[in-house]
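S.K.: Kindly generate the corresponding structure for this input.
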Amino acid sequence: MPQELAKTFDPAAIEAKWYLHWEESGAFRPHRPDAEPFTIVNPPPNVTGSLHIGHALDNTLQDVMVRYERLRGRDALWVVGTDHAGIATQMVVEREMALHQDKRTNYSREEFVARVWEWKAESGGTITRQLRRLGCSMDWSREQFTMDPHFSRAVTKVFVDLYNAGLIYRAKRLVNWDPALKTAISDLEVETHEVAGHFWHFRYPLADGARTAEGADHLVVATTRPETMLADMAVAVHPSDMRYAGVVGKEIDQPLTGRRLSVVADDHADPELGSGVVKITPGHDFNDFEVGKRVGIDPAQMLNMFDAEARVVQTADGLVPDEFLGLDRFEARERVVAAMKAAGALIPHRDKDGAEHDAEPRTIQQPFGDRGGVPIEPWLTDQWYVDAEKLAGAPLEAVRDGRIEIVPKAWEKTFYNWMENIQPWCISRQLWWGHRIPAWFAEDGQIFVAETEDDALLQAADAHGVGTGDLEVYNNPRGAILGQLLPNGKKIIWRDEDVLDTWFSSALWPFATLGWPENTDLLAKHYPNSLLISGFDILFFWDARMAMMGMHLMGEVPWRRLYLHGLVRAADGAKMSKSKGNVVDPLGLIDRYGADALRFFMCAMESQGRDVKMDERRVEGYRNFATKLWNAARFASAHGIAASQSIAAPPATLAVNRWIIGEVVETAAALDKAFAELRFDAAANAIYHFVWDRFCDWYLELIKGQIDDETRGVAGWVLDQILVMLHPFMPFVTEELWHAAGERPYDLILAHWPAPEAGVDAAAKAEIDWLIALIGNTRAARTELGIAPGARLAAYVSSASALGPSMIEANRSAIERLARLSPIAFAEAPAGAAMQIGAGDDRFVVPLEGVIDVAAERARLAKALEASRKEAKALEARLANPAFLERAKPDAVEKARSDHAHHSAEAARVEAALARLG
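M.R.: As a prediction, the model looks like this:
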């Protein structure tokens, strides 16, 4: 028998209860060994993280698909875990230490890493607890961490295998160096901001009496970074620039360092920009680095003038004046400008009023580290690289031939462009927390890459023709006196101090989480994964790298489909940020409206990769939707409508029951189509309108007062199908109502997706659609003309359709109860004012004499129509004005469009009402 439900739906009262039950009962684990697998892996959130609104979107979409496929009978596995987040986690722990006047360097590496593990044990589970609150049905029994022992072994093996295959190498190249964090970061972790900067112009004197074609004894260079001239190695002009053809190959004397620089010809110099002369500092500028290589400067010979904190150090040639040594880069900038000015080498800038200034103001694009928050310094250093170009070929082919489907398809072009122009991937980071690079160095420069220290010693011994007992692993290479024996007479090797980029380890997520490199049953069944759902913003951070690693190491794509969703933005379309104060806390929304409402909002608003605009009113609206369902279940319980005992549709003779069964069939088909196409908005829309419009607003209204045994059976079955179809979106309220409806042999999470074994009854559909049209149109007409909802109105049908009389006869009581039309006569209506109502091919004429003041109503409507048309016309003119569209804020334009649509619709509604009056 059904349980009595509380009068008010309270999400908080049921969410914790059901989640704990599901997890403890093992409902999230794959448990169908003979079924087709469905596998999805979550983008592992940082172990430092808390649930933000982007996580809420990403994980809701994943959970919807997992619950849907589980209901369809597939062996569903959702892999869950967290990322060790090298930079972020080390920052968090160091900040905590700083609060106690402590710092990392007070400890050995091993001691600090132990502190991080302690922090993880105490504080690293915040986001996983929050994912549970969202309702994510992840397999927590297999929860992963990217520094778990088995995962670390996989990471080490991959590094060694790729190194041995020539796909990982060590090289001296420019990197994005974060002086705050003192580590290299990737291009993808650099944020470029517009900042107020300057353009300085300097004279570089030509050496040995050389002159330009115009007779100048110097070249004029312009730069936004004067401090880097301390490491200049050349000056470039364009090969076609005839002003400087005669000085190519000549030399200049750099005014501060006295360094002789060659004048080289290179396309990088733009003849149209400034003087057409560019200073080349290959150790501190990415473009200059490439120019330097083209003109024959080996990276090993390129000059470096900064230390890890971006303070000036002596270059290899010893020509940096002592006065600059030790200065911060921005202090050095001021001192360099002052020194060049004192030397007469600064060319002042004249503003529009003729006043002189040291530099020309310019807005420049400044790269910043996304975590360190300080300007990035291009820095020449030895790092480890993956030959990404070679690994990119297989994923490119897989997308082209359809083995990987990218949804939305529009992202394919972006994927191709990035992969076809991919650069070497710098994978070393100068941190203590992370996977330490498995490479050991010898004093003669040899490198030994091995999975264990013992293997490295064997390699080193073999390379040097000694026994392993003659070698020792030294843990303090910076303190070693290279070239000398240790006190015990042994030679040393030492391990690389760097760790791997976090994205290197997470690139192994689709297979290392399944037990690789062991050939586990789980790996055999669940790789490749079925689907990856990801924000488009990590397409290259993570998705592309998983594709590269998966195809190289597994010989197969990591997943069959890749769905890229958009970002969640503020209501006005702005990007959310703490500085703007427009960040929305998903946990706060769950507290106010329930997880089900937030989840449904995310799905309803997710339209194939478009950004989602946050709208709390709609979240509230979906809580009201859950309440509507709750009240429908209470109605069912009160009328003896209980849990169905059948998956197939029960027998039905009444038109209303045959009709609602057909509606279930159509809704289930619409959902299957939407899920197959990954149209979350279409799926949410389909179930929403079926539940609210067809079932609650019409079916339950139509059966009131005539609920017989057949209707109880059909209504119970339909309510069951609703709970199953709605469960992926709203798991908590549906599970509660599932059990409240009566005894069940299994939980809803493990139920069966609808299989009605029925079709759409065309006759029943035509009859009920006709009835709904009559009732709905009558109600609308009453509202438009201000007629009281309960007023009983006579109606006349002068020329009925073939369907009309039988429809009226079969549904007379429903028409009288819901439309308040009685009596209905098949005759001409009396003369006088009347309104007309349509239902199918039938037209009902309803006399209005004595019902309303027709003249007053016509005048009121005419006045309202004029006002709506006037507003709509004014807004139409504003929207047609290009100046308004270009200059107005986006939210103002959006409001104008919304207001125009509202007034246009209102005008159409009033016109219809006037037409009804005849």
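
S.K.: Please make it C-alpha for all contacts and neighbour counts, starting now.
M.R.: Noted.

S.K.: Could you list the buried residues of stretch 506-521?
M.R.: Buried residues in stretch 506-521, counted by 16 or more other C-alpha atoms under 10 Å: 506-517.

S.K.: okay, now A862: neighbour count?
M.R.: A total of 17 residues lie near A862 under the criterion other C-alpha atoms under 10 Å.

S.K.: contacting residues for it?
M.R.: Residues in contact with A862, defined by C-alpha atoms under 8 Å, 6 or more residues apart in numbering, are 910, 914.

S.K.: Next one: it from K628, what distance?
M.R.: 37 Å (C-alpha to C-alpha, to the nearest Å).

S.K.: do K704 as well
M.R.: Counting by C-alpha to C-alpha, the gap from K704 to K628 is 17 Å.

S.K.: which one of these two has more residues nearby?
M.R.: In this view K704 and K628 are compared by other C-alpha under 10 Å, and K628 has more residues nearby, 17 against 12.

S.K.: A helix includes that one, no?
M.R.: Yes. Per DSSP: H, G, I helix; E, B strand; the rest coil, K628 lies within a helix segment.

S.K.: next up, for comparison:
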Amino acid sequence: MTIDKTFDPAAIEAHWYAHWENTGLFRPERGEAEPFTIVIPPPNVTGSLHIGHALDNTLQDILVRHARLQGKDSLWVVGTDHAGIATQMVVERNLAKEGVTRAELGRDAFIDKVWEWKAESGGQITRQLRRLGASCDWANERFTMDEGFSKAVVKVFVELYKQRLLYRDKRLVNWDPHFRTAISDLEVETKERNGHFWHLAYPLADGSGTISVATTRPETMLADMAVAVNPEDERYTALIGQQIRLPITGRLIPIVADEHADPELGSGAVKITPGHDFNDFEVGRRAGFKPAEMLNMLDADAKVVQTADGLIPADLIGLDRFEARARIVALLEQQGVLEKVEDRVIQTPYGDRSGAVIEPWLTDQWYVDAATLAKPALEAVRSGDIRVVPETWKKTWYNWLENIQPWCVSRQLWWGHRIPVWYGPKIREGAADLSDINWMIEDQPFVCLDDDDLHVQLAAYYGEDKKFVFVSDEEEYLERDEAVSGNARLREQTKNEVAIFQDTDVLDTWFSSALWPFATLGWPEQSETLKRHYPNDVLISGFDILFFWDARMAMQGLHFMGERPWKTLYLHGLVRDAQGAKMSKSKGNTVDPLGLIDQYGADALRFTLAAMESQGRDIKLDEKRVEGYRNFATKLWNAARFAQSNGIAGSTTLEPPPATQAVNRWIIAETVKTIQALDLALVDLRFDESANTIYQFVWSQFCDWYLELTKPILQGEDQAAADETRAVAGWVLDQILVLLHPFMPFITEELWHAVATRDHDLIVAKWPMADARAIDPAASAEIEWLIRLVQEVRAARAELNVPPSAKLTLHVSGASAETNGRLDRQQATLSRLARLEAIQPTAFEGTGAAQVVVDEATFALPLEGVIDLAAERARLAKGADAAEKEAASLSGRLNNPAFVEKAKPEAVAKAREDHAAKSAEAERLRAALARLG
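M.R.: Sure thing, here's the model as predicted:
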């Protein structure tokens, strides 16, 4: 196949990806080979490819393609997450366009609509991953709501419940009033907002005075249950234990001692609303309030409801929390207890999808005993059983897991894994073991694997003679119970019936995704795939989900599989814009990876991300870098065209061909060294070092030097030397294509087939072996000497403005016998590359010559009559003076603490870069001036 003059990424990408996938090459049959396994962090089924996905999946693909080339049984598990709240929101919006609400449809019909949407639109991100080149096992794609995975989720829930590691409890959660559900910390965005600080004077119940408190949420005072002071604060020692009469409601609340109150902040006294503040909840528990006793003044819509004591005035009931705030402030002012109001910037939590202000809300939810599950995960990292890269993240791992709180796993949604718990009336007599209030709600729960298990449990509890009536939810259950209780005829008709309802909540999507490393492999069935590919080898993850996903996978994997889920956890940084700012739509600085692929090709984007990934450090993505690596791909393309036009084809052997020419023995040695360096870098997960290693070899050693050095041989009359060179060049080009394939799969596969007729595709070729016996130190030293000498001569010519057409005489002095021998052997090549007319083995005695030193020898290039020496000296001196002046000015700014401390970080960084550039320029110009003598 003749290689086209123009490199067109789009055409080759579409062709080769379809070919690989359709021929099953992403998962070739290698049942006896060493397994290698990666699981993809499952993207949301609603998602589209963003630059973070591009980085994450590029790094994974590099590793899995590399393992595949090594002959391993490489499995990259792919799938998507059902994304409960995000998917439900998308489908509800679509229904709203039709004038239909979720409530009008009903639960079952709504879920049917979600599945319809998933079938039609839920595959966008997987199609986009294909454009990136992700070589996943698409034939076995998973979904967190598919039948097999759902079976695993239910199994885990039931087992944790039986082990008393999963229970129902009343605690505070992040409540989103828009979606009417609890959400995770990851779904909360904290933003600064202009607000106020209200100072209130709470009267002591005995009328002896007041105590001052301050709050940013005055409406919550309706549910205050205490005022806390620090036990060491002498101002309040005598007041501890006394009562306060709460304004508006008149409720009596105690003054309690708690170290949460900071004597240095405000008055040192803090109002405590345990039902509506996370810190207050803990203070309330320490003060002896049980969660069931804590007052709740808001409903699921964040509107005021009556508290248990019935003391909230009727005209406040039903008000939105912010409407209530204005009304309550007015009432406090009327009662004379509002001391002052301060303007304050408030850190306010928002739902990342709804945009609603999040409310800490006291509610019954399902929790996992995360502290117990965390212990083996802590030990796995401490002992080195799980390798964390970079190791700096170990500290965060320890900190999070040592201080972990109960994990709220229930969500008040319809889309998701419905909690496998059914409720019926509790039989209290003779059932003391079933009435443990810490583990049961008032109704009798039945936690079941499936329908069969449910009916077995119901029959065992209520008796075989009972008929079970399944109602939709607790509301219908209570309505039925009330109707039966008030009607004797109905009581008689239904005396053998037991009404049962299923918990209406679903599980947090992080609960199901925590099972990803083993549930995707067939668990709870003990499949051969599970046995071969668990534990996984590597997990590639962004550091931002270290707690929400990575740690939970470790907890669940160790608990249910008895073994770590992966051997290595690699945490990468964020992709930022070129100035280092975090990308956001509001800033308008987001980067569309698909747009970059359209413009520069997937290979260029992939190589950019790999080259800039430096073990956890954030990436400053500059489009110019992507353009530069597109140029790199073009250079390789043109090198292959040159090879093809000179009769160079692919190699027929894995071993390097025999070579006598120094330049051929040198390039073979350089290839082996590159393989060695690349192997070490990939083992250490040094993606930037890996990419830079292959880049430098291809661009510099192969394209810039080897092909240039071999042109005279290929075009000369020594046929044996030319044939040898073609064989070596073909072998080196093959090694390049294999080594570069994990980073740039498309162009390498295209060239693999273009330069030779192959009996297999590059994606399943063999990774090169680094055979140190192929390294010839003498040949390497000679060619490296030649390259250094040519570089020095070219640099001198460029610095001194010597016309490219001018051929110079090179004088040599102080040369050793070895250098003289090299000059004899390489005279023709040196003359051609350095544009020399002659080489004289004598010192130059005159002036006005450029001087270069390589090893022990000094080389002089007389320039009299070639350039205007006086004008050149003046130009160099003027340029050096200007550069030194600018460098000194920048140095003064950088040495000024006021500038470094007050200027924007990007301005300081720019000044440092400019200083380094000007200093280097001055040094280069002074050196050039010195060359002229």
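
S.K.: Now distance to D454 of structure 1 too, for the buried residues of stretch 506-521 of structure 1, in JSON lines please.
M.R.: Formatted as JSON lines, the buried residues of stretch 506-521 of structure 1 follow (distance: C-alpha to C-alpha, whole Å):
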{"residue": "S506", "distance to D454 of structure 1": "27"}
{"residue": "A507", "distance to D454 of structure 1": "27"}
{"residue": "L508", "distance to D454 of structure 1": "25"}
{"residue": "W509", "distance to D454 of structure 1": "28"}
{"residue": "P510", "distance to D454 of structure 1": "30"}
{"residue": "F511", "distance to D454 of structure 1": "27"}
{"residue": "A512", "distance to D454 of structure 1": "24"}
{"residue": "T513", "distance to D454 of structure 1": "27"}
{"residue": "L514", "distance to D454 of structure 1": "28"}
{"residue": "G515", "distance to D454 of structure 1": "24"}
{"residue": "W516", "distance to D454 of structure 1": "23"}
{"residue": "P517", "distance to D454 of structure 1": "21"}
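
S.K.: I533 of structure 1 contacts L564, doesn't it?
M.R.: Yes. Between I533 of structure 1 and L564 a contact is recorded at 6.1 Å, counting by C-alpha atoms under 8 Å.

S.K.: okay, those two: which has more neighbours?
M.R.: L564 (24 against 21).

S.K.: For structure 1, which strand extends over the most residues?
M.R.: strand 190-205 (DSSP state E).

S.K.: Give me the range in structure 2 that that strand lines up against.
M.R.: Mapped onto structure 2 using TM-score structural alignment, strand 190-205 of structure 1 spans residues 188-203.

S.K.: Mean deviation, the matching stretch versus structure 1?
M.R.: With mean C-alpha distance after the TM-score superposition for structure 1, stretch 188-203 of structure 2 departs from structure 1 by a mean of 1.6 Å once superposed.

S.K.: That stretch: which residues count as buried?
M.R.: Neighbour-count burial for stretch 188-203 of structure 2, counted by 16+ other C-alpha under 10 Å, picks out 188-189, 196-203.

S.K.: Go through those and say which is closest to V802 of structure 2.
M.R.: Nearest to V802 of structure 2, judged by C-alpha to C-alpha, of the buried residues of stretch 188-203 of structure 2 is E189 at 61.3 Å.

S.K.: where does the nearest residue to the closest one once chain neighbours are set aside land in three-state SS?
M.R.: Computed as C-alpha to C-alpha, 6 or more residues apart in numbering, the closest residue to E189 of structure 2 that is not its neighbour in sequence is Y350, at 5.1 Å. Of the three states, Y350 of structure 2 takes strand under three-state DSSP.

S.K.: any idea how far the aligned partner of Y350 of structure 2 in structure 1 is from I185 of structure 1?
M.R.: Aligned counterpart of Y350 of structure 2 in structure 1: F368 (TM-score structural alignment). Between F368 of structure 1 and I185 of structure 1 the distance, using C-alpha to C-alpha, works out to 11 Å.

S.K.: Kind regards, and thank you for your time.
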